[in-house]
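# Kindly generate the corresponding structure for this input.
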Amino acid sequence: MPTKMHIGYDLSWMQLEGRWRLPGSWTNAVYPDIRIFKELALIAERGLLDFMFWGDGTGIPSTWKANRHDAVKWGVGWPRQDMSPYIAALSQITKHIGFGLTYSSTYMHPFYTARLLNSLDHVTNGRMAFNVVASSRRADAANYGFDELMEHSQRYERMEEFIDICKALWASVEPDAFLWDRESGQMADPAKVKAINHRGKFFNVAGPLACVPSPQGRPVIVQAGASPRGIQASASFADMIFAASPGLDKQVKHRTELDAALVAQGRDPSGVGIVWDIVLIVGETDEDAKRRHEQLLTAVPVEAVGAFMSHQCGYDLSKLPDSFTIEEINEQIVRANASPVGFLNMTNHFDPKEKVTRKDFYELIRHHTAGYDHAVVGSAARIADYLEETFIATGERGGFMIAHPPAVPRDLLNVIDFLIPELQRRGRFRTEYRGGTLRENLLDS
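Take a look at the predicted model:
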């Protein structure tokens, strides 16, 4: 029997970079109207998806031209709500779909985060995932009182300590600690409630977590580090890895490097899947999908593209010289403690040592920002072929995060109504939910 893949929907940018106005997007409702999210949740659960996922950013991009004017004007990187209250509401109209929520270990405190996620896991009956990120965007840093970005390796040290504390807090009250004995009046067993007394480089936390243990014990932990240091961190604690799709050779290499890191941590690689971030445009026919693909390039003007990509890599791309090499710019980004991985992902079509003109580079990032150059486009059968090939080549562990839909609800409906039935016919996707929690559904393959 074929191994089944897991599929989630990444809705982090559904309202950003012009997507809100493309054909197929909502009419008579605008972000953040909760009616939009309610309809999306019901659509996703009808399609038996594993989870809905939201990344996050808390600053309006201001790296491009050292101001936020173009980002504000064109809707680049903002607006973005805290999705925790939305998830609480969506869980009340669904029964099975999981929810992925992002918080930054660079700026948040582990006690607050652990308590919030524990509460959400209760409200959702065990359907929460926590995507922990190490932040590398200057606009976010400024909102938390930082004048400069934290050094790259130090961000991951802080993340590892952050997660260690969260896990200790989630385990500080044992699952059977609560008695609720009406006769004696005893509520809980003191022997099963223990302080953690953590004192570390970044945090001091006494504990215990003053909460009832959640249905899953703790949320599913997701992490997306792709650098060597990021892979090392994710191998130490993540239940599932979220990764880009830069091409099959690089994806196989990422899987191989992650497996080696997991073994070095004493963990079984077969139990840790990768969900590959992928932009899909599914059509009833190849021609229909190609037509929708071309619409991506109409979403935003070049000023918005510069604002977006400067924010993502932490370098003001308006300052690019007339010609340069990718290697030269990347060295500047590394020295600024920004995001070399983000820059390299968007420039992987270029030889890093070869001179490129500013004009050609801007044309490239216009395609990259729209998702045009790395979208998988076609009929359900064509896309299912691509997903199967990637899934098999990367070890049949994990699946796909369908990211940044050009227009919702249209592109989500096409996934549910065209692609999911095709994958089910091939035995590659579930035909029913069998688990009661998100963790159980992710283990069911």
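
# C-alpha from now on. contacts and neighbour counts both.
Will do.

# what's the single longest strand in the chain?
strand 273-283 (DSSP state E).

# which element follows that one toward the C-terminus?
helix 286-295 (DSSP states H and E).

# list the helices and strands the helix or strand following that next one packs on?
Sequence order places helix 302-313 as the next helix or strand after helix 286-295, per DSSP H and E. Packing partners of helix 302-313 (3 or more Cα pairs under 8 Å, 6 or more residues apart in numbering; DSSP states H and E): helix 69-74, helix 340-346, helix 358-370.

# What is the second one packed up against?
Counting by 3+ Cα pairs under 8 Å, 6+ apart, the packing neighbours recorded for helix 340-346 are helix 302-313, helix 326-335.

# Let's see this one next, to set against the first:
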Amino acid sequence: MRSRWFVTALLLATLLAPALPVSAQQPGLSVAFWRTWARADRPVAEGRAARTWMWGPAPITHVLVEEYDEATDFDGDVLGFRMVQYFDKTRMEITDIGADPVNPWYVTNGLLAKELITGQVQLGHNRFAQAPAARVPVAGDLDDPNAPTYASFQPLMGYQPLPVGMTIIQTVDRNGTVGADQTVARYGVTAAALVRETNHTVASVFWDFMNARGTVYSDGAFREDRLFENPFYATGFPLTEAYWTTVRVGGVPKRVLVQVFERRVLTYTPDNPPGWRVEAGNVGLHYYQWRYGQLGEQPVTWDTARPEELPYYDAIIPTVFPLAAELQPLAAMLDNPALDAPGWRADIERRLIFLQDCARAMREATPPPTLSAFHSELMVGLELVERGAVRIRRALDTRDPVLLWQGRDDIAAGLRAFANAFERYRNQLRAVPGSEPVVFLAEGVH
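Have a look, this model is predicted:
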């Protein structure tokens, strides 16, 4: 029943966004997407790190609903649709709403560069819609008539890898013609690592970046760590070798090294300041313009006639859903406490930090007048959840199981308050795909 309701709600979400990522309202950012964004990009945004954006300063679209065959609801039942949001550099996705939101793979970023270069729009694990490869410059100014496009790189996917250690001097132009330029040998870029999954080598400057350490934001604090928990997490595997080319940047020709990966395009500009020599291309922007502009697909977002409500839905709905999903495993852990087990305590602490992030996102969301009463009821539930979190933290310090149980009961009451808010405003929230599963989920928490 829940799945049928969810799909019906999605089909009713008929508000069509513009064909370009432009909105009179700045899109909101939910906790699930914010946590993924914050690891690499919060230090950049706050001036703590001088390096490329991996996502971008802010989302460029509202949360959209996109077809995906294996997308599931809280129970793991197939929905066929998932929530996504576009940034300059990529797209974030929640494919399994009911999965553990503390898992770093709860939010994924799509294989957008692969779709752009092959023209295959992915609609499921094994289903694709064929379209022409994108004739959009992979780097530099979008109106550059001479820069290589994603389509230029399509035939290069089948080229043999360079031997590891070989200096990269090969070039490519807009027609996909490969040449050589001995003058770029002075930059000392070599083929560094062979990736057998796609039979391509990663250029040394990109491999160093993919394995780099620096300031990140994780588990509620800034610290020095690997930028990416897995070297291929942000980029995916390489689809081509790296090639030198010339593109215009702000109208000025620049010699750059370009390599297309499954998820991203990385560029190396020797003339840039050190922290910005390796950059992630604007694959998210390029893909959005290709899919929803050139291919003519209509983007689907929250179904409301009031544009001022869109940022609130962006921020709140993909926050409440993961919060509801998170409270279930947390409650189960509290039912079987292991106060003297370091692993159990560390897992509880990570989940409390997640609750803290959810609370921040919900409190920072500014509801429009039409949703102020709904927001007030959500805040009642949030206060209960926060009170429960405080008790659980005290229990960790004092090893008091009674405090644990009290905290568990507070959190369960908070989840029921969320469910009551969704139930009370059911008609007004017809815009919100999946609001009813929150009600059902709460019924299972005692």
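
# what's the TM between chain one and chain two?
The pair, once superposed, lands on a TM-score of 0.26 when counted by TM-score structural alignment, normalised by the length of structure 1; 200 aligned residues with a Cα RMSD of 7.5 Å.

# To residue 160 of structure 1, which of the helices and strands packed on helix 340-346 of structure 1 lies closest?
Residue 160 of structure 1 lies closest, by Cα to Cα, to one member of these: helix 326-335, at 21.2 Å.

# relative to helix 302-313, how tilted is that closest one?
Between helix 326-335 of structure 1 and helix 302-313, the angle comes out at 60 degrees (axes from the mean of the first three to the mean of the last three Cα atoms, to 10 degrees).

# Enumerate the positions of helix 326-335 of structure 1 that are buried.
326, 329-330, 333-334 (16 or more other Cα atoms under 10 Å).

# Please identify the one among those that lies nearest to residue 143 of structure 1.
Proximity of the buried residues of helix 326-335 of structure 1 to residue 143 of structure 1 (Cα to Cα) peaks at residue 333, which lies at 20.9 Å.

# Now do the buried residues in stretch 201-216 of structure 2.
Quick answer for stretch 201-216 of structure 2 (16+ other Cα under 10 Å): 201-207, 209-210, 214-216.

# meant to ask about stretch 324-338 of structure 2
In stretch 324-338 of structure 2, counting by 16+ other Cα under 10 Å, buried: 324-328, 330-331, 333-334, 337.

# Counting only strands, which of those make the cut?
Reading strands off those, I find no matches (DSSP E).

# just curious, which of these is nearest to residue 424 of structure 2?
residue 324 (17.3 Å).

# Using TSV, please lay out the buried residues of helix 326-335 of structure 1 together with distance to residue 139 of structure 1.
Formatted as TSV, the buried residues of helix 326-335 of structure 1 follow (distance: Cα to Cα, whole Å):
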residue	distance to residue 139 of structure 1
326	24
329	20
330	20
333	16
334	17
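
# tell me the two of these that are most distant?
326 and 334 (12.2 Å).

# Which neighbours do the two have in common?
Taking Cα atoms under 8 Å, 6 or more residues apart in numbering as the contact criterion, no residue touches both residue 326 of structure 1 and residue 334.

# Name the nearest residue to residue 114 of structure 1, sequence neighbours excluded.
residue 166 (5.4 Å; Cα to Cα, 6 or more residues apart in numbering).

# The helix or strand the one you found falls within - contacts with which helices or strands?
Using DSSP H and E, residue 166 of structure 1 maps to helix 152-170. Counting contacts by 3+ Cα pairs under 8 Å, 6+ apart, helix 152-170 of structure 1 is packed against helix 110-123, helix 228-237.

# Could I get those helices in CSV, plus columns for distance to residue 420 of structure 1?
Output for those, formatted as CSV (distance: least, Cα to Cα, whole Å):
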stretch, distance to residue 420 of structure 1
helix 110-123, 27
helix 228-237, 29
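
# I figured residue 392 of structure 2 hits residue 407, correct?
Yes: counting by Cα atoms under 8 Å, residue 407 is a contact partner of residue 392 of structure 2 at 5.4 Å.

# mind checking which helix or strand residue 356 of structure 1 is in?
strand 355-357.

# List the buried residues in that strand.
Buried residues in strand 355-357 of structure 1 (16+ other Cα under 10 Å): residue 356.

# what helices or strands is that strand leaning on?
strand 323-325.

# Tell me the buried residues in the strand it packs on?
Quick answer for strand 323-325 of structure 1 (16+ other Cα under 10 Å): 324-325.

# re earlier: quick one: closest of the helices and strands packed on helix 302-313 of structure 1 to residue 228 of structure 1.
helix 340-346 (10.3 Å).

# circling back to that earlier point, which helix or strand lies directly C-terminal to the helix holding residue 166 of structure 1?
strand 198-199.

# Just after that following strand, pick out the following helix or strand.
Criterion used, DSSP H and E; the element after strand 198-199 of structure 1 is strand 204-205.

# which outside residues touch the very next helix or strand once past that next one?
Downstream of strand 204-205 of structure 1, the next assigned helix or strand under DSSP H and E is strand 220-223. For strand 220-223 of structure 1, contacts defined as Cα under 8 Å, 6+ apart pick out 128-133, 234, 237-242, 438-439.

# for these, which one is nearest residue 411 of structure 1?
Using Cα to Cα, the contacts of strand 220-223 of structure 1 come closest to residue 411 of structure 1 at residue 242, 21.1 Å.

# could you measure the closest one against residue 400 of structure 1, distance?
9 Å (Cα to Cα, to the nearest Å).

# same question, residue 112 of structure 1
Using Cα to Cα, residue 112 of structure 1 is found at 30 Å from residue 400 of structure 1.
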